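Novice: Fold the following and give me the result.
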Amino acid sequence: MRWLSPFTTLPRDSRDTLFLLAVIAWVVLPQVGNLPLWCAGLAAGVLLWRGWLAWRSRPLPSRWWLLALLAVTLAATWATHKTLLGRDAGVTLIVLLLALKTLELRARRDAFVVFFLGFFTMLSNFFFSQSLLTAAAMLIALLGLLTALVNAHMPVENKAPLREAARIAGGMALLGAPIMAVLFVLFPRMAPLWGVPSDAMAGRSGLSSQMEVGTMASLALDDGIAMRVRFDGRPPAQTELYFRGPVLSLYDGRVWRPQYSDFARRADGDLQVSGPAVNYQVTLEPNNRPWLLTLDATPLPPTLPGNLGAVMTPDLQWLASRPISDLTRYQVQSYPQFRYGPQRPNLSLQTFVDLPPGFNPRTLQLAAEIRRAQPGANTAALVHTVLQRLRSGGYTYTLDPGVYGRDTADEFWFDRKEGFCEHIASSFVILMRALDIPARIVTGYQGGELNGVDGFWMVRQSDAHAWAEVWQADRGWTRVDPTGAVSPGRVGSFTRLQAPRGIVGNTLATVSPDVAKRLRAAWDAMNNGWNQWVLNYSQGKQLDLLKNLGFSSPEWEDLGKVLAAIVVLASLGGAAWAQWERRQHDPWLRLLQAARRKLQQAGLAVPDNAPPRQMAALAQDHPAIHDWLLQLEAQRYAPHTPHSLATLRRGFKRLVWPH
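Specialist: Okay, the predicted model is just below:
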């Protein structure tokens, strides 16, 4: 290729250095979004500087430059992270140390240090993402680093080693793949030694523990996967897929907060379920929150992996014993038909009618007017009246309602008449409380999208939703979704929220929406398979595998025993195969074996393990055979013998063997 001609004319050392710098850039590139801006810029500048020095065959900078850059690196890392320890600070340092080490790449020893840092930096990518895309990128990085490592061992006089080095590196990776597969399946996963470290303060997109009007619109624009759900049998209707998250009951005029925040408090025991159960499996993405998203209502704890426990709060929310920082899969049994909460009025319901004084005076006036217009109306009739106002009052559903002021409910009901689900749910609950009806807000996810490729329902962050629950006598808490009255398509399968697409996504959607949808479904199915079979491969699955192998009550020590047995058997098998292959395929040994058979057929007592010199001594009465056997010995053991195997093979055919 013409564009490669300047590269091919460079000296071997410069070409090798540029290739290694390209591999390092590929290793660091996925980290750019997780690094401080100054770190990414400094690393890129150092790599470009080192590449220019290699291209121009310029001398490397002095050690004073390196010490100065190292001091800047340490100071900037401390100023950014306030520490030199931990995941974020550690990754920042390792990336910059890798880049700085290339500035003293003078000898093979320095190259080996760069290779070591490169492999470590490659692994650090999984600290932030374990997605299929990250794994594919790191596989390419692994092959690149192996190619550079093999290339560093090749003779300097070899002018074009990269292709050959890549072939050898690819073979090494293929030979190592079965070993890695066995280690992945059987290496004991013992917490906390096994797993990807995660910092407690690292935030992830998801629902919040409180709701301030206007904060959930940005979440709706996130198209990332929140969880995947697979139902056993026929799933509920999409309009019934309400996955329960934090329940918000306390209101100070601006912010809604949950009433229960501790794990020790359990539900009061007045949950009654009926009808058929819905069994399903949830694969929850990490969110650093303890929330276990389930359908209403779930009386029994979800079946969680390992020693993870769960407890239900008095408002039917399930909480894990620790934040979900890793991909977590659990089984759930829910009952769509249920009754929950006190059946008659009591003092505990007072919390759910409290409103802060001095807020939303026009909403309070509206509640008084509704009461005067419907004296003696029960809760169901008042809820119907408010929902009818939402349907016919010109209210609209929008992701961009603007910034609300102090009296959010007044602005929604009388001024703006538009909002996102949080505006609608908050204004509805405030009006219910003004009508002296106990009400609260429930946040979570509503709906989802069925992936026809693998049969999983994908619930995205854009499916985040807020709805209401009102209390009715003889029925308890009842779900009411006022957003459905404003925009029926938001609840169900008609109109799902769409996050902004990239250039490729917009192009595909414009050219062929069906192709874009199928490609997206296939990609989501591949990611789900990666999550189910790789990221979610836990110690429980390992022990299940041992049960299938015949272990009655396996423990993690049994995994070590099975792994050790496989290693021993594989080693013995490899040694036996290597010995057999050497005897079968070594042309020198085959030629020696042919000569041995000829002498044995002539009646000479030639041992099966006799070397050429011993055989020559037995055949000294036949000078031609004697000399040929010594030449055969020299071909294998002499450093500069003129005899090739082809010449000896032709000579073997011309020999006259005794009978």
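Novice: hey, let's count contacts and neighbours off CA atoms from now on
Specialist: Will do.
Novice: tell me which residues in the helix or strand hosting residue 636 are buried?
Specialist: Here residue 636, judged by DSSP states H and E, is contained in helix 623-637. Buried residues in helix 623-637, counted by 16 or more other Cα atoms under 10 Å: 624, 625, 626, 628, 629, 630, 631, 632, 633, 634, 635.
Novice: Remind me what it packs against, helices and strands.
Specialist: For helix 623-637, the packing partners by 3 or more Cα pairs under 8 Å, 6 or more residues apart in numbering; DSSP states H and E come out as helix 612-618, helix 645-654.
Novice: out of those helices, deepest packed?
Specialist: helix 612-618 (a mean of 18; mean count of other Cα atoms under 10 Å).
Novice: That helix: how far from the chain's middle?
Specialist: 65 Å (Cα atoms, centre = their mean, to the nearest Å).
Novice: For stretch 98-109, which outside residues touch it?
Specialist: Stretch 98-109 is contacted from outside by 21, 43, 46-47, 50, 60-61, 66, 69-70, 110-111, 113-114, 117-118, 152, using Cα atoms under 8 Å, 6 or more residues apart in numbering.
Novice: end to end, how far does it reach?
Specialist: End-to-end distance for stretch 98-109, by Cα to Cα, to the nearest Å: 14 Å.
Novice: just checking, what packs against the strand or helix carrying residue 478?
Specialist: Secondary structure assigned from DSSP H and E places residue 478 in strand 476-480. Counting contacts by 3+ Cα pairs under 8 Å, 6+ apart, strand 476-480 packs against strand 464-472.
Novice: Sequence B follows; please return its structure for comparison with A:
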Amino acid sequence: MLTRLSTLPREARDTLFLLAVIGWVVLPQVGRLPLWCSALAAGVLVWRGWLAFTSRPLPGNWWLLGLLAVAIGATLLTHRTLLGRDAGVTLIVVLLALKTLELRARRDAFVIFFLGFFTMLTNFFFSQSLLTAAAMLVALLGLLTALVNAHMPVGKPPLAQAAKTASWMALLGAPIMAVLFVLFPRLAPLWGIPSDAMSGRSGLSASMQVGNIASLALDDSIAMRIRFEGPVPPQSDLYFRGPVLAAFDGREWRRQASRLDAGLAPRTRAPADLQVFGSAIRYEVTLEPTNRPWLFVLDAADQKPELPGYELTMTPDLQWRTDRPLTDIVRYRATSHVDYRQGPQRATAGLRDDVALPAGFNPRTLALAAEIRRNPRYANADTAALVGVVLARLRSGGYTYTLEPGVYGPNSADEFWFDRKQGFCEHIASAFVVLMRALGVPARVVTGYQGGERNSLDGFWVVRQSDAHAWAEVWLAGRGWVRVDPTAAVAPGRIGTLARLQAPRGFIASAIGGVSPDLALDLRAMWDAMNNGWNQWVLNYTQSKQLGLLKNLGFDSPSWEDLSYVLIGIIVLVSLCIAAWTLWERRQHDPWLRLLESARTKLRESGLDLAPTTPPRQMADAVQLRFGSAATALAQWLLQLEAQRYARNPHGSLATLQRAFKQLHWPR
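Specialist: The predicted structure is shown next:
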């Protein structure tokens, strides 16, 4: 096979290389394209490669028209339109593949090159990760290599030579790209794309069915990164607050505000009444896209987080919400206190929603609550004592913490307390809140993230989707809403340490971890640090960072005009440097050859046109023959010029000959 490839004609070899590059460009899109599109593109590329390998003729126009009609019809059937991101990318991929069936002349190759560059950019419509950028850098070098190779029409130059030239081109263009990236004005974060690009993002939602957070624990992707400005709180205090769920219909927990969405009458909500104590904790969060309109902050943030470009409001349950979904990586600064008090100190009408339970669900849990209330020891017990009773039951009742508790039915609290006795954090929190409400205690479920791990390479705390957590809050008279994490009663290792239930790892990760657990952790930390650097300095390089850069350069109140001035100044400076380098390079050329060329130019103006390769002695003979004795001095000067170059002991220096050249009489 390799022997056959080495003996292929240049046209076939170049075609196979170009097809391989196109396949590499399209490969990251396979999981996002319709199945028919991926199959059609792969089939066309393989077909075209077989035609090149076997030196067979290309198909006729009727084949192309038929395949094009099928592609357009399938696109309309799949996307219901030919416009938009998804339909447009589908068509671009199909057209790129079909164009290879017309690859007859260099002009056709150029069309494929530019279609390939455009298709390469469409990968960033879906993902801007470091891995995608690295893959597209390889694709860029491949397309540049094919483009350079197409401009080498003679012979059969090796592809390595074209690849070397393409690499130098990319390297020379890198400084220009870097300057434009840093200074070119932008109105949004890099790779700003329509919001439909963010569909299907994983993460916490505004509702919780028992079992859906357990599915997040199977996702090891990063949810956010945190950089603390001072001492880091104990890991047991790292609760990052998300949606607070107080409405329960027996199957699903939802935000209380969803009553308005359902068209039900609104009820009075208890105000936040937040009071903070102790020292403030300042930190910066880099949040991955969630397509949700809320921020995650360390409990509890009394000050508005700093997120330019967004309007932020705090709900009565201490959740910070944005005016639109977060469809890009965002970075915000926040200030929190882990010692705080929230909610009303005395019972109010707004707390009635937080004791409501749907009728007809969890009868055994209701009976358990009634049994506890009938116990003389707890007949007049306060809320704190009732919480202690329920937590004691969790500690001593044989309950376990697991990712695979099985499928729960509609009476999820009954199943947890009496049947299965096992569950993930949301099973435990939901059952706990249902029992507390049955006891007449206002309670609600809070979702978010708990814990995280510090990356020793860059110092950032990494919070993953697997750190998603659900806990409870109960209302205590005189204290307001108080966090209670029932999962800590079942599995103390889940809170305050790095102990987590881990999803099954892939073959490679398992192999590395089996050989050297420390190596697996180091590789993971290194990859996380690289991704974090990419997010911090590339994807999150926003207009505020541009203006901040100008401020560091000495601008008091930087604006877009200042940014334009700096960019123009750099362009002028670079142009002057290039001009200076050009002059220097010209001076580095052989001054003897420049002087000889000047003499040849003067003779040409006098009517004596000599070949560029004519040496000085032959030039002197031609001058004597053409102009006679009138050109004796000129002929002597040419002979001296030759001697200065080739004589063992030349008389006079080149500078002397240059001065004599200016005094010579040139015959007409």
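Novice: one step back: who wins for proximity to residue 128 of structure 1 among the helices and strands packed on helix 623-637 of structure 1?
Specialist: helix 645-654 (56.5 Å; Cα to Cα).
Novice: ok and that closest one relative to helix 623-637, angle-wise?
Specialist: Between helix 645-654 of structure 1 and helix 623-637, the angle comes out at 160 degrees (axes from the mean of the first three to the mean of the last three Cα atoms, to 10 degrees).
Novice: any idea what residue 141 of structure 2 aligns with in structure 1?
Specialist: Aligning on TM-score structural alignment places residue 141 of structure 2 opposite residue 143 in structure 1.
Novice: how many other residues sit next to its match?
Specialist: 18 (other Cα atoms under 10 Å).
Novice: you'd agree it is in a strand?
Specialist: No - read with DSSP: H, G, I helix; E, B strand; the rest coil, residue 143 of structure 1 is helix and lies in no strand.
Novice: give the contact list for it.
Specialist: 166, 169, 170, 173.
Novice: which one in structure 2 is aligned with the third one?
Specialist: It refers to residue 170 of structure 1. Aligned partner of residue 170 of structure 1 by TM-score structural alignment: residue 167.
Novice: Count the residues that sit near that match.
Specialist: Neighbour number of residue 167 of structure 2 under other Cα under 10 Å is 17.
Novice: out of everything not next to it in sequence, what's closest to it?
Specialist: residue 141 (6.7 Å; Cα to Cα, 6 or more residues apart in numbering).
Novice: sorry, back to before: could you flag which of the contacts of stretch 98-109 of structure 1 are buried?
Specialist: 21, 43, 46-47, 50, 60, 69-70, 111, 114, 117-118, 152.
Novice: Which of these fall in helices?
Specialist: 21, 43, 46, 47, 50, 69, 70, 111, 114, 117, 118, 152 (DSSP state H).
Novice: so can I have CSV of the buried residues of helix 623-637 of structure 1 showing distance to residue 658 of structure 1?
Specialist: Shown next, in CSV, are these (distance: Cα to Cα, whole Å):
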residue, distance to residue 658 of structure 1
624, 11
625, 10
626, 12
628, 15
629, 15
630, 18
631, 19
632, 19
633, 21
634, 24
635, 24
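Novice: for residue 184 of structure 2, what are its contacts?
Specialist: Going by Cα under 8 Å, 6+ apart, the list of residues near residue 184 of structure 2 reads 563, 564, 567.
Novice: Can you tell me which of the residues you listed is closest to residue 421 of structure 2?
Specialist: Distances from residue 421 of structure 2 to those, taken by Cα to Cα, are shortest for residue 563, at 62.7 Å.
Novice: Aligned to that closest one, what sits in structure 1?
Specialist: In structure 1, residue 563 of structure 2 lands on residue 559 (TM-score structural alignment).
Novice: end-to-end on stretch 386-400 of structure 1?
Specialist: 23 Å.
Novice: outside of that stretch, which residues touch it?
Specialist: Contacts of stretch 386-400 of structure 1 (Cα under 8 Å, 6+ apart): 217, 220, 417-421, 428, 482-483, 485-487.
Novice: mind running it again at 10 Å?
Specialist: 214, 216-218, 220-221, 367, 370, 381-385, 412-414, 416-421, 423-424, 428, 431-432, 480-488, 490, 497 (Cα atoms under 10 Å, 6 or more residues apart in numbering).
Novice: Just the buried ones out of those, please.
Specialist: 214, 216-217, 220-221, 367, 382-383, 412-413, 416-421, 423-424, 428, 431-432, 480-488, 490, 497.
Novice: Grab the nearest non-local neighbour of the aligned partner of residue 534 of structure 1 in structure 2.
Specialist: Matched by TM-score structural alignment, residue 534 of structure 1 corresponds to residue 538 in structure 2. In space, residue 538 of structure 2 comes closest to residue 190 once its chain neighbours are excluded; the distance is 7.4 Å by Cα to Cα, 6+ apart.
Novice: Before I go, just wanted to say thanks for your time.
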